[in-house]
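Novice: With the sequence up front, the predicted model follows.
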Amino acid sequence: DVSQETLDRSTVGSLRPGSFVNLERAVTPSTRLGGHIVQGHVDGTGKFLSASESGGFWTLRVSYPKEIGQYLVFKGSIAVEGISLTIAKLTDEYFEIAIIPKTWEMTNLSGLKNGSDVNLEVDIIAKYVERILLYRDGPDRSGNITIEKLRDLGFA
């Protein structure tokens, strides 16, 4: 079963029987963390723009929707098609990721065509930091005391 939320935010709706997808086991509290924290919650889709190879290593260029741009940083993490990767280059329209030969061979990245939609997941820690900063002074974000705010808190 697939929820409407998943269909709206991911490429799942375009999959056909036999499609190659990347699956990883969930992290447990006793699992050693050796990389980025990926939850498997797609934040949006981007477009696969290009791939270039040099000595068996690949550089992939992917566009991203503006609403996730604030969470992307150079050398930060991004999951593309469920694969946790490091941003090697970042612009306002796209990012590039460096792919080692083993990842290229063992994932569906090697089968992507220019213009293909790809699932993107940003760093969960970045989203939590944003939320904390946004609401540190209360939901109105201004820090001002208003009659409405006092009423909402039960003081007026």
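Specialist: Noted; the coordinates are in hand.
Novice: hey, let's count contacts and neighbours off CA atoms from now on
Specialist: OK.
Novice: longest single helix anywhere in the protein?
Specialist: helix 124-135 (DSSP state H).
Novice: Doesn't R61 belong to a strand?
Specialist: Yes: counting by DSSP: H, G, I helix; E, B strand; the rest coil, R61 is found in a strand.
Novice: Test my guess that it contacts A51.
Specialist: Yes: applying Cα atoms under 8 Å, one finds R61 in contact with A51, separated by 6.4 Å.
Novice: So if I had to pick from the two, which one is more boxed in?
Specialist: Using other Cα atoms under 10 Å as the criterion, R61 and A51 rank with R61 on top: 22 against 19.
Novice: Now do L23 against G55, distance only.
Specialist: 27 Å (Cα to Cα, to the nearest Å).
Novice: Next, the contact list for the residue most central in space within the chain, please.
Specialist: Against the mean C-alpha coordinate of the chain, by Cα atoms, centre = their mean, the closest residue is E121 at 1.6 Å. Neighbouring residues of E121 by Cα atoms under 8 Å, 6 or more residues apart in numbering: V38, G40, H41, V42, D43, G44, I78, A79, V80, G82.
Novice: In addition, the following structure is provided for comparison:
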Amino acid sequence: MFTGIVQGLGEIVALDKKGGECRLTLRPLFVLLDIADGESIAVNGACLSVETHNRDSFTAYASAETLSRTLLGGLAHGSQVNLERALALGERLGGHLVSGHVDCLATVTELRPSGQSFVYRLTFPEEFAVEVIYKGSVALDGVSLTVNACGKDFLEANVIPDTRRRTAIRYWRPGTRVNMETDMIGKYVRRLLEARNAPAASGGGLNREFLLENGFL
């Protein structure tokens, strides 16, 4: 589990691609103490497990499933990525609950200044619009951001100067594609509603019995 508060940037120093899989070697560009083999680290919002590590770098394996759903397969030697270690119980939840399981890809279509900040507009597949709400949260390349505007296939988020400085958002331009994870709570609500609104033939549906059972009548 993560929070979307990126701890710093990492640099890809090696890529070992075999078939549809890839093993990445990353060098943190900040002090990352006490890494343990097997721990989870989010790389541009995708949860990966540390296989091996030394004082300067660590390796992580990305399966074919991970590569098919994220942009990790498009990284190259020298690419900079957002890094966040898994949340420890008792730590501050500064962003929002992020699983590290990327839902879809989003594309930057516009950025415009707003005071010292920048507003980014991104498009994404329409099927995920129901999980993106005004003033809700979204993780873009692992960065927790607040949705300031949204529609059937787009969202806008304000990025403050410190976030741009600390993350790879500084490199985003129109056309940049990013990993997107929608709000975890929204996913569960959507699944619950889908189950509750199942066709009457399957025993579900919105009817008097359902309203009575759930205290609406």
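Specialist: Looks like it came in fine. These numbers come from a predicted model, not from an experiment.
Novice: picking up where we left off before, trace the residue nearest to the centre of the first structure over to the second structure, please.
Specialist: In the second structure, the residue paired with E121 of the first structure is E181, using TM-score structural alignment.
Novice: How about T11 of the first structure?
Specialist: Using TM-score structural alignment, the partner of T11 of the first structure in the second structure is L71.
Novice: Isn't that match up against N179?
Specialist: Yes: under the criterion of Cα under 8 Å, L71 of the second structure makes contact with N179 at 6.6 Å.
Novice: how about whichever strand in the first structure runs longest, aligned to which bit of the second structure?
Specialist: Ranked by number of residues, the top strand in the first structure under DSSP state E is strand 44-54. On the basis of TM-score structural alignment, strand 44-54 of the first structure is assigned to residues 104-114 in the second structure.
Novice: neighbouring contacts of the matching stretch?
Specialist: 69-71, 118-125, 172-181.
Novice: returning to that earlier point: now the residue nearest to the centre of the first structure: how far from T28 of the first structure?
Specialist: Per Cα to Cα, E121 of the first structure is found 19 Å from T28 of the first structure.
Novice: How about S110 of the first structure: what's its closest non-neighbour residue?
Specialist: By the measure of Cα to Cα, 6 or more residues apart in numbering, the closest residue to S110 of the first structure outside its immediate chain neighbours is W104, 5.6 Å from it.
Novice: which residue lines up with the one you found in the second structure?
Specialist: Under the alignment (TM-score structural alignment), W104 of the first structure pairs with R164 in the second structure.
Novice: R170 is in contact with its match, correct?
Specialist: Yes: assessed by Cα under 8 Å, R164 of the second structure is found in contact with R170 at 4.9 Å.
Novice: Can you list the helices and strands that the host helix or strand of A42 of the second structure packs against?
Specialist: A42 of the second structure belongs to strand 40-43 when assigned by DSSP states H and E. In terms of contacts (3 or more Cα pairs under 8 Å, 6 or more residues apart in numbering; DSSP states H and E), strand 40-43 of the second structure is packed against strand 46-53, strand 80-85.
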